[in-house]
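Participant: Coordinates for the following, if possible.
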Amino acid sequence: MNILVLTGAGISAESGLGTFRDVGGIWAKFDPMKLATPQAFARDPQTVQAFYDARRENLLAAEPNAAHRALARLEAGLAERGGRLTLVTQNIDDLHERAGHREVLHMHGELLKARCTACEAVAEVRCDLAGGSRCSACGREGTLRPHVVWFGEIPFHLDAIEERLMAADLFVAIGTSGAVYPAAGLVGAARQAGIATREINLDPSDNAYLFDETDYGRASETVPRWVEAVLGM
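Facilitator: Next comes the predicted model:
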């Protein structure tokens, strides 16, 4: 059995990382046009860097929860049976990897990486970038930006995601708002291809009506329960 799972901010909420579009979420407190666009970075790089430095600090203090660990068990369990779990995430955190995942497609980038705007080199980063930084590849100063996809930029791995989706028997969205494209369009593409679909979420997403099956509740409870059901088949 091949499964493609898409995860969003809801799966990391119980680890203390804020969601974006919920009531009280990150974009309800901050203006994304001032913090998450190429234009904002060009206009005021220090403010943008400080925002992501704070989020990086929050991430480094967080730990994977039961939902992350359950999906890592699913990845291993399907592989043992000759199947495959493709894990696609909209999240820029590394909690899936820390839970034990071997492969994660980060379509919106990774907070613990920085990209040089001069040479495009990507490197791991754990420190603050607001105070100034130097690219380890080209040596230029002040050229590093968060390796994340901002509004107006194209998400990563789209070709690989489409290929894996078309090879899947089941598409599952976990903790997503269903409001951000192209991720929100994956359920429609799956339905057109005759692939079964399932939503696991705290509350119905914007596109919940497109899913064949739905399961609502805390991710730390619903995801492990679903994984055990799949592995017990």
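
Participant: Only C-alpha atoms from now on, for both contacts and neighbour counts.
Facilitator: Noted.

Participant: buried sites along the helix or strand hosting R56?
Facilitator: For R56, the host element (DSSP states H and E) is helix 45-61. Buried residues in helix 45-61, counted by 16 or more other C-alpha atoms under 10 Å: 45, 48-50, 52-53, 55-56, 59.

Participant: N201 versus T143, what's the distance?
Facilitator: Counting by C-alpha to C-alpha, to the nearest Å, the separation of T143 from N201 is 38 Å.

Participant: Between helix 45-61 and the strand ranked longest in the chain, find me the angle.
Facilitator: Secondary structure of the chain read by DSSP state E shows that its longest strand is strand 109-116. Orientation note: strand 109-116 sits at an angle of 130 degrees relative to helix 45-61 (axes from the mean of the first three to the mean of the last three C-alpha atoms, to 10 degrees).

Participant: Other residues contacting strand 109-116?
Facilitator: For strand 109-116, the external contacting residues (C-alpha atoms under 8 Å, 6 or more residues apart in numbering) are 52, 56, 90-94, 121-126, 135, 143-149, 155-156.

Participant: so V223 sits right up against A70, yeah?
Facilitator: Yes - V223 lies in contact with A70 (C-alpha atoms under 8 Å); the separation is 6.7 Å.

Participant: one more, for comparison:
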Amino acid sequence: MAKIVILTGAGISAESGIRTFRASDGLWEDHRIEDVATPEGFGADPELVHEFYNMRRATAAAARPNAAHVALAQLERAPQHQVLVVTQNVDDLHERAGSQHVIHMHGTLFGHLCHSCDHRWPAPAISTAHDLCPACHQPATRPDIVWFGEMPYRMDEIWTALRGADLFVSIGTSGNVYPAAGFAQDAMRTGVATLELNLDRSSGSHIFDESRQGLASVLVPQWVDQICTAKPN
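Facilitator: Sure thing, here's the model as predicted:
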């Protein structure tokens, strides 16, 4: 059974209508990153941050999984492969497409976190800075999102899976931001085969054994069909 670790980024959800972070018409253009994606921004204006993530949550809820999400769920169901999806995205499109083994290293729009007691619970459609934590009853509700300056979730688990993989695949991500930017390098050092599927060649394309360019909704189903029909060595 081949063990495959797949990293997905904004590019896989862009075709579902979720705008990418770094695009010229990106999601963040009307707000400074410092205001809506840092602990300091939340401390300065928590109501603005809640309003911002309410908007993002509504956009994600209205989006639908595309062919790339569906193909990865199909790959997971193939008996000859053991698949782990590590996503930088905070939407739930992988799960709605049918993927069962997903790590949200940057958190999720559909979760809340208490910054007083660290309790987590599902987020409602609309949240405010006055919402109480259901565990400690303090008005300390924040989006369960990893902001700039914070450590991504479940990194030990991710590194362990990556180093035990047979194949690492990067889909729809520039690979410029650490620690995710180090995944391909770490895989290369440990002898794990690597593949990049991206709209354009990234700055780290040269690290991968193979790099293919095009729309995720086209490349990912083609690749999944290729490996699911390939005869074992």
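
Participant: After superposition, what's the TM-score, could you say?
Facilitator: In this superposition the chains share a TM-score of 0.95, using TM-score structural alignment, normalised by the length of the first structure; 229 aligned residues with a C-alpha RMSD of 1.2 Å.

Participant: sorry, back to before: compare T143 and N201 of the first structure (neighbour count), which wins?
Facilitator: Higher neighbour count among T143 of the first structure and N201: N201, with 25 against 19, using other C-alpha atoms under 10 Å.

Participant: Map the more buried one across to the second structure for me.
Facilitator: Alignment note (TM-score structural alignment): N201 of the first structure maps to N198 of the second structure.

Participant: Kindly report the same for G178 of the first structure.
Facilitator: In the second structure, G178 of the first structure lands on G175 (TM-score structural alignment).

Participant: Alignment lookup: E210 of the second structure to the first structure.
Facilitator: Under TM-score structural alignment, E210 of the second structure pairs with E213 in the first structure.

Participant: if we can go back for a sec, what is the burial count for the closest residue to the match of G178 of the first structure other than its chain neighbours?
Facilitator: Spatial nearest neighbour of G175 of the second structure, chain neighbours left out: A181 (4.5 Å); criterion: C-alpha to C-alpha, 6 or more residues apart in numbering. Residue crowding around A181 of the second structure was assessed by other C-alpha under 10 Å; the count is 14.

Participant: if I look at A181 of the second structure, how far off is C133 of the second structure?
Facilitator: 34 Å.

Participant: go on, W121 of the second structure?
Facilitator: Applying C-alpha to C-alpha to W121 of the second structure and C133 of the second structure gives a distance of 9 Å.

Participant: can you tell me what part of the second structure the helix holding R56 of the first structure aligns to?
Facilitator: With TM-score structural alignment as the criterion, helix 45-61 of the first structure aligns to 46-62.

Participant: Quick check: which helices or strands does whichever helix or strand comes after the helix holding R56 of the first structure pack against?
Facilitator: Stepping forward along the backbone from helix 45-61 of the first structure, the first helix or strand reached (DSSP H and E) is helix 66-80. Contacts defined by 3 or more C-alpha pairs under 8 Å, 6 or more residues apart in numbering; DSSP states H and E place helix 66-80 of the first structure against strand 84-89, helix 95-99, helix 219-231.

Participant: For stretch 91-101 of the second structure, buried residues please.
Facilitator: 91-94, 97-99.

Participant: what residues does that stretch touch?
Facilitator: 13, 57, 60-61, 63-65, 69-70, 72-74, 76, 83-85, 102, 108-110.

Participant: Swap in 6 Å and give it another go.
Facilitator: Applying C-alpha atoms under 6 Å, 6 or more residues apart in numbering, the contact partners of stretch 91-101 of the second structure are 60, 65, 69-70, 73, 84.

Participant: Of those residues - the most surrounded one?
Facilitator: H69 leads these on contacts (other C-alpha under 10 Å) with 25 neighbours.

Participant: residues contacting it?
Facilitator: 94, 97.
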